[in-house]
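*Asks:* Fold the following for me, if possible:
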Amino acid sequence: MSRSVAALIAEHGLPADYAAQVERWWQPLARDIAAWRAAAAMPLVVGINGAQGSGKSTLAAFLEQALLPALGLGAVTLSLDDLYLPRAGRLTLAREVHPLFATRGVPGTHDAALGGALIDALRAPDRAPLHIPRFSKADDDRLPEGAWRSVTARPDIILFEGWCVGATPQAPEALLVPVNALEAEEDADGIWRGHVNAALAGDYAALFARIDRLVMLRPPGFDAVFANRLLQERKLRDRAGDAGRVMSDAEVERFVRHYERLTRHMFADLPQRADRLFLLDAQQRVISAR
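*Replies:* Predicted structure coming up:
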């Protein structure tokens, strides 16, 4: 195990046996990405799709900071989370379109056009230093520009990670029946889910069209998504203490219901379209891949 991999395992609070997952699954993926890049005419955009708590951000960190540099490749990670609209913008959307848009997460609550512009700028051969937004989940808001990341070098690989990266819209008839109580009680007329679907067919389709290769981390089912998101929020709560807008367990359950429809759709749609598919168990460990 390299020193950089060991350092990342410690930094992310991962169990010692995570090194075996890196060796068995992530190192071969890094070699695949290097091969894809060798055949590309410009910086390669690798989308990493994974439901909440599936470990996509962790995977991106290992690829960017350890595995791809070991292969002589520079990488930059762009997170869909950092493209969330500021809280004030989502509240405006909630007033003008539907109250459920006050909650971040679904398509329509990101600045998809900004994401496309950032990817285009990262791919440009000559440009000034680029500043990438950062979003604070604890504060539920975009951080001030002084806290944004600065990227000065053109990367070989752009890792674009996010829970719905690469998602496609559903057929209109699929929107008619609510998938849970949240939709049945708070979106009975389907305005919210219809707007989400329209966003996927519009600005998000244009953003996701920039992806050259797609990697999917697929949990065993939606129950595992909820359990992993609950664990994620508890860790955030431990770090934030009394500061920030950290959710209670009940708030997490309601929050995750906003994601349920599209998550289930992606489970059915994306596996056959992904260039690399990793099947996970309930503890986020890879059990097989194709």
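*Asks:* Going by C-alpha atoms from here, please, whenever you check contacts or count neighbours.
*Replies:* OK.
*Asks:* where's residue 131 relative to residue 77, distance?
*Replies:* Residue 131 sits 13 Å away from residue 77, taking C-alpha to C-alpha, to the nearest Å as the criterion.
*Asks:* Neighbour count for these two, which is higher?
*Replies:* Neighbour comparison, residue 131 and residue 77: the larger count goes to residue 77, with 21 against 15 (by other C-alpha atoms under 10 Å).
*Asks:* this one next, for a side-by-side:
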Amino acid sequence: MAALLLASRPASRQRLQVLGISAPPGSGKSTLAASMVALAGQQGLRAATLSLDDVYLPAAQRQRLASQVHPLLATRGPPGSHDLALALATIAALRQGRPCALPRFDKLADDRLPPQHWPRAPAQLDLLVVEGWMLAAGAQHRQALMTPINALEREHDPDRRWRQWCNQRLAQDYPALWQQLDWWCFLQPPGWEIVLDWRAEQEARLAASQQRAGMSRAALEHFLAHFERIGRHALATLPCQAALCIELDAQRRASGMTWNGFTPPGRSPAC
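*Replies:* Now for the predicted structure:
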């Protein structure tokens, strides 16, 4: 799949190409991005990855949002939990050809790593692969926010304050980042229901690699409830917006693909 994505990127006169991979949690996008970087290196390209997961706001800033706006904002992941200024500044530095430290986030500690532990991208980078679970997603219509989508929203957001705030952030703040993408693809799972299984497998691998306890399945289910609204919205809208949509089977293998051309991220053409 990495070879297909590299080969399908459009010709560009820009020195740096920014390619995006959008897919639900646990779908393998980080592994795919790393494979693309490795393959690009074999082709003589200087390449690096940047994940939306690596530009989450530090825990202290999310706690302030939880106190000032809504308690659910303490949880990383939904719109409004990212440091968009950091992401944009990083991409700007790379486009200018400057060496740059790439932010990294420790998911098990639920906090950003100190800058001295960030890897450095080389000067004059040729390819940046940006990946994220809500990459290129647009905001929902206000009417769609009226009905709770799960127990988390019913019990912890009965007045819709959290989901409206997140939706507003998605409408106003994220398009500036989405517009940095020169090309992007969407990995489409069989349905949202499989995301919990995939994310549980990912959590087990992460915990084993770092020799620390990860989240239980029950904790993961609660965690993913914060993602469900935008995740389902992405599944309904992004397949026909991405330049390339790759359908995944239950084992995360490509089972089909659709070429759409390029639609500016955040727009919602009729599928």
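*Asks:* Report the TM-score for the pair.
*Replies:* Here the TM-score of the superposed chains, computed with TM-score structural alignment, normalised by the length of structure 2 as the reference length, equals 0.91; 258 aligned residues with a C-alpha RMSD of 1.3 Å.
*Asks:* Tell me the buried residues in stretch 121-131 of structure 1?
*Replies:* Burial within stretch 121-131 of structure 1, assessed by neighbour count using 16 or more other C-alpha atoms under 10 Å, is assigned to 121, 122, 123, 130.
*Asks:* What does the second one correspond to in structure 2?
*Replies:* The pairwise alignment with structure 2 assigns residue 122 of structure 1 to residue 94, based on TM-score structural alignment.
*Asks:* Which parts of structure 2 are strands?
*Replies:* With strands called from DSSP state E, structure 2 shows them at 17-22, 47-51, 100-101, 105-106, 111-112, 120-121, 127-132, 183-188, 244-248, 254-259.
*Asks:* how far apart are the second one and its match in structure 1?
*Replies:* Once fitted to structure 1, strand 47-51 of structure 2 is off its aligned match by 1.0 Å on average (mean C-alpha distance after the TM-score superposition for structure 1).
*Asks:* In structure 1, what range does that strand match?
*Replies:* When structure 1 is aligned by TM-score structural alignment, the counterpart of strand 47-51 of structure 2 is residues 75-79.
*Asks:* what's the counterpart of residue 244 of structure 2 in structure 1?
*Replies:* In structure 1, the residue equivalent to residue 244 of structure 2 is residue 276, according to TM-score structural alignment.
*Asks:* Ok, residue 110 of structure 2 next?
*Replies:* Residue-level alignment of residue 110 of structure 2 against structure 1, with TM-score structural alignment as criterion, gives residue 140.
*Asks:* any idea where the helices of structure 1 begin and end?
*Replies:* Remark: helices assigned in structure 1 by DSSP state H are 3-11, 18-21, 27-38, 56-62, 68-70, 87-96, 112-123, 181-186, 191-201, 203-208, 222-240, 249-257, 260-269.
*Asks:* Looking at the ones you listed, which is nearest to residue 167 of structure 1?
*Replies:* Closest to residue 167 of structure 1 of the helices of structure 1 is helix 260-269 (C-alpha to C-alpha; 6.3 Å).
*Asks:* Mind giving me the packing neighbours of that closest one?
*Replies:* Secondary-structure packing of helix 260-269 of structure 1 (3 or more C-alpha pairs under 8 Å, 6 or more residues apart in numbering; DSSP states H and E): helix 222-240.
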